[in-house]
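In: Need a 3D model of the following:
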Amino acid sequence: MKFAPPELLTDSGDGAVDNQSRDDWEKAIEYHEIKHRLRDERTREKARATAIEQIIRKALATMGAVSRPYREETSPWEKNPSAELDLEASLSEDPSLESLLVEHRAPKRAEVVLCIDTSLSMTGRKLALTAVALATIALQLESEDLGVVCFETDATVIKPLGRKMPLRELLRALLEVPARGLTNIEAGLKKAALECGRGRLPRKAVILMSDGRFTAGANPEHMVAKLPRLHVVQTGSPWASPRLCRNLAKKGGGKFVRVSRWEHLPKALYSLTGEIVR
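Out: Predicted coordinates for the structure are as follows:
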């Protein structure tokens, strides 16, 4: 079963696209480098829309044929009148219309807050691949179950947990981050902790994406106790700090994932999110 939200389906109904040309993908990479030179808003919007479409195409190709995980649930007939009647469970209660129970499948859900390092080292290629990775996460979750924090010297929430946001709007917000400043992992995790406090589901996790070398703020290890399960995805960098990344993941009870090449980032985050949800 291939999964793609209705907003992303092509006329044929297939959401997975793998025939993206190199020139098409270059448009997504170039956007970050040229956006500040595009003074005309219509021209900039057109370039951004093209970049977003290429990012979504690459995300769907990365995901391929996937199926969302489900769980079996029993609920009152009034809430799901089209579901299959659970006769045994219904007869164990008062057999009135109000007591009828039905079985149905509900998607497994978990809340994820993605904490992204968008400091000065975030080039056009890195930002485009980060956007692809974000799309693969968003496509596996209910929109309100995803929160996104971007951090450099300071931290900003570009997608609050608990709020629905179309995928294209989310990608637009990421592509417009200035990608400047220092690397304040502590500030990013503080914002992530606040977002987790807004959550309603029992299952939640934070994914930190950084090279692990903080150049502003304090050592972020003290923030781990304020977070739910913390997974750390360390991106390739000559200045990377694997020791800090490993320590954060270990203290946070999560996984440490080393991504040496940025091209591998979307697949790594796609797989990690799948494990969290399942």
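In: Every contact and neighbour count from this point should use C-alpha atoms.
Out: Fine.
In: other SSEs contacting the lengthiest helix in the chain?
Out: Secondary structure of the chain per DSSP state H: the longest helix is helix 41-63. In this structure, helix 41-63 packs against helix 22-34, helix 124-138, helix 167-175, helix 265-277, with contacts taken as 3 or more C-alpha pairs under 8 Å, 6 or more residues apart in numbering; DSSP states H and E.
In: Please provide the structure for the following sequence as well, for comparison with the first:
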Amino acid sequence: MANELGFQDVKAMTGLSVKQGNIDALMGMAQSNVYAVTAELQKPEYTQFFAKKHKNQSDSFIPQLYFMVRSHAPPHFKVMLQRLTRSIILRTSLNISGRGSKGKSRHRVRYYPGMPEFDLDATLFNYIQNGANYLKHSDIVGYERRQRKRNVVLILDVSGSMFGKLLLNAALTTSVLSYAMAKDFTSVILFNSEAHVLKGIKTQTKIVELIDQILESEAVGFTNISRALHRGIVELKKNPGNRQKVGILITDGDFNRGKNPLFMARQFPKLHVINMPPEEVKLKQTRGQQVCRQIAAAGRGYYVPVKEFDEIPRALMQLLAKI
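Out: Below is the predicted model of the structure:
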């Protein structure tokens, strides 16, 4: 019905949808005539509506609305929606990442006061070896957790035309990575026909800056996985040494530019793949799924398929807990 309404009618219906709190109707209006909806919602009186939705955490529609209106919205309205979207991403990613991935290895050390963990088998062995008369401090073997500096490059597919989903996923997964691996070395690469290093592995960048860069970028172009993997290898090589080096590729696998990515995948010490859903599922077993499996096998890593985009951040956390 909204498609048959004129500009002024859609504006009026938008105001009514907000007044009644009907988000489905609001988003339906935005899909039918985004210009009319933008013209209505940019009015100052609607600022309180968005602020209340964000405060009550009933704001899941805001990121989608932001991507729908950002190209033609007045600066003040775009900035408001972008700030709210950024806040939603930060809040969501912090909830997902929790305390972050462990990233700590256990080392056996001699006893010291306040030691939280003990190696019981090794302690009993020392006790018996020393005559089993009484337990000495030198018999006790403990564990000490030490931060394990890892090098991880996150490679995100932002090709195609899925309205806002790819960029929202990129911003959310980047934020999750930043929270979970705050003490490690990380790099973030976005790719379509080309590959762009959003964050270098030796660069310190604030999470809010990374999110804003993603929210202001475009999800367009073809898919060149090989070029993206090459840039990932270059980033990992910038930090030489024996630290763990891992690549995490998030893509639907349906590349249509560049060479076969398997050659570049083999160059990684370890390359994991999160297979995100394609834009159109014509067959249960798509070409992209096959490619993602092959890339993970070539990179000696895990293959993690997801059915929905909102599963990707938690899949990333599960991967980070394993490396």
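In: Any idea what the TM-score is?
Out: Taking TM-score structural alignment, normalised by the length of structure 1 as the basis, the two superposed chains have a TM-score of 0.74; 231 aligned residues with a C-alpha RMSD of 2.6 Å.
In: In three-state terms, how would His196 of structure 2 be classified?
Out: strand (DSSP: H, G, I helix; E, B strand; the rest coil).
In: corresponding residue for it in structure 1?
Out: Matched to structure 1 by TM-score structural alignment, His196 of structure 2 sits across from Thr156.
In: residues near its match, how many?
Out: 18 (other C-alpha atoms under 10 Å).
In: Return the residues in contact with it.
Out: Applying C-alpha atoms under 8 Å, 6 or more residues apart in numbering to Thr156 of structure 1 gives the contacts 149-150, 188, 191.
In: run the last query once more with 10 Å
Out: Under the criterion of C-alpha atoms under 10 Å, 6 or more residues apart in numbering, the contact list for Thr156 of structure 1 reads 115-116, 148-150, 177, 187-188, 191-192.
In: ok, now Val153 of structure 2?
Out: By C-alpha under 10 Å, 6+ apart, the contact set of Val153 of structure 2 is 177, 185-189, 197, 199-201, 229, 231-233, 235-236, 245-249, 271.
In: Validate this expectation: it resides in a strand.
Out: Yes - inclusion of Val153 of structure 2 in a strand is indicated when three-state DSSP is applied.
In: do you know how far it is from Leu320 of structure 2?
Out: The spacing between Val153 of structure 2 and Leu320 of structure 2, counted by C-alpha to C-alpha, to the nearest Å, is 12 Å.
In: same question, Gly28 of structure 2
Out: In this structure, Gly28 of structure 2 lies at 38 Å from Leu320 of structure 2, with C-alpha to C-alpha as the measure.
In: now do Lys102 of structure 2
Out: Here the criterion is C-alpha to C-alpha. By it, Lys102 of structure 2 lies 8 Å from Leu320 of structure 2.
In: Need the overlap of contacts for the two.
Out: Common neighbours of Lys102 of structure 2 and Leu320 are listed as 180-181 (criterion: C-alpha under 10 Å, 6+ apart).
In: So the two - more neighbours on which side?
Out: Set side by side, Lys102 of structure 2 and Leu320 give different neighbour counts by other C-alpha under 10 Å, the larger being at Leu320 (20 against 15).
In: Per the alignment, the more buried one pairs with which residue of structure 1?
Out: For Leu320 of structure 2, the aligned residue in structure 1 is Thr273 (criterion: TM-score structural alignment).
In: Who are the contact partners of the residue lying closest to Arg145 of structure 2 once chain neighbours are set aside?
Out: In space, Arg145 of structure 2 comes closest to Arg106 once its chain neighbours are excluded; the distance is 4.6 Å by C-alpha to C-alpha, 6 or more residues apart in numbering. Arg106 of structure 2 makes contact with 117, 142-148, according to C-alpha under 10 Å, 6+ apart.
In: One more: Arg243 of structure 2?
Out: Shown in contact with Arg243 of structure 2 (C-alpha under 10 Å, 6+ apart): 148-151, 185.
In: got a list of what the residue nearest the centre of structure 2 touches?
Out: Within structure 2, the residue whose C-alpha comes closest to the C-alpha centroid is Thr173; the distance, by C-alpha atoms, centre = their mean, is 0.6 Å. If a contact means C-alpha under 10 Å, 6+ apart, then Thr173 of structure 2 has 89, 93, 96-97, 154, 156, 167, 179, 188, 211, 250, 310, 312-317 as its contacts.
In: Just the buried ones from those?
Out: Buried members of those, scored by 16 or more other C-alpha atoms under 10 Å, are 89, 93, 96-97, 154, 156, 167, 179, 188, 211, 250, 312-313, 316-317.
In: ok, back up a step: list the buried ones in the longest helix of structure 1?
Out: Applying a neighbour-count criterion of 16+ other C-alpha under 10 Å, one finds 44, 47-63 buried in helix 41-63 of structure 1.
In: The contacts of Arg243 of structure 2, buried ones only, as a ChimeraX selection?
Out: Selecting the buried subset of the contacts of Arg243 of structure 2 in ChimeraX, with 16+ other C-alpha under 10 Å as the burial test, is done by:
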select :149,150,151,185
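In: of all the contacts of Arg243 of structure 2, which comes closest to Ala297 of structure 2?
Out: Closest approach to Ala297 of structure 2 among the contacts of Arg243 of structure 2 (C-alpha to C-alpha): Asn151, at 20.2 Å.
In: To which residue of structure 1 is the closest one aligned?
Out: In structure 1, the residue matched to Asn151 of structure 2 (TM-score structural alignment) is Glu111.
In: what range in structure 1 does whichever strand or helix holds Thr38 of structure 2 sit on?
Out: Taking DSSP states H and E as the definition, one finds Thr38 of structure 2 inside helix 34-41. Mapping helix 34-41 of structure 2 onto structure 1 (TM-score structural alignment) gives no aligned residues.
In: Map Ala225 of structure 1 across to structure 2 for me.
Out: Under the alignment (TM-score structural alignment), Ala225 of structure 1 maps onto Arg266 of structure 2.
In: Tell me, how many residues neighbour its match?
Out: Arg266 of structure 2 is surrounded by 16 other residues when neighbours are defined as other C-alpha under 10 Å.
In: Which residues are in contact with it?
Out: Contacts for Arg266 of structure 2 (C-alpha under 10 Å, 6+ apart) come out as 295-300.
In: Most neighbours among these, please name it.
Out: Of all the contacts of Arg266 of structure 2, the most densely surrounded is Ile295 (26 neighbours; neighbours counted as other C-alpha under 10 Å).
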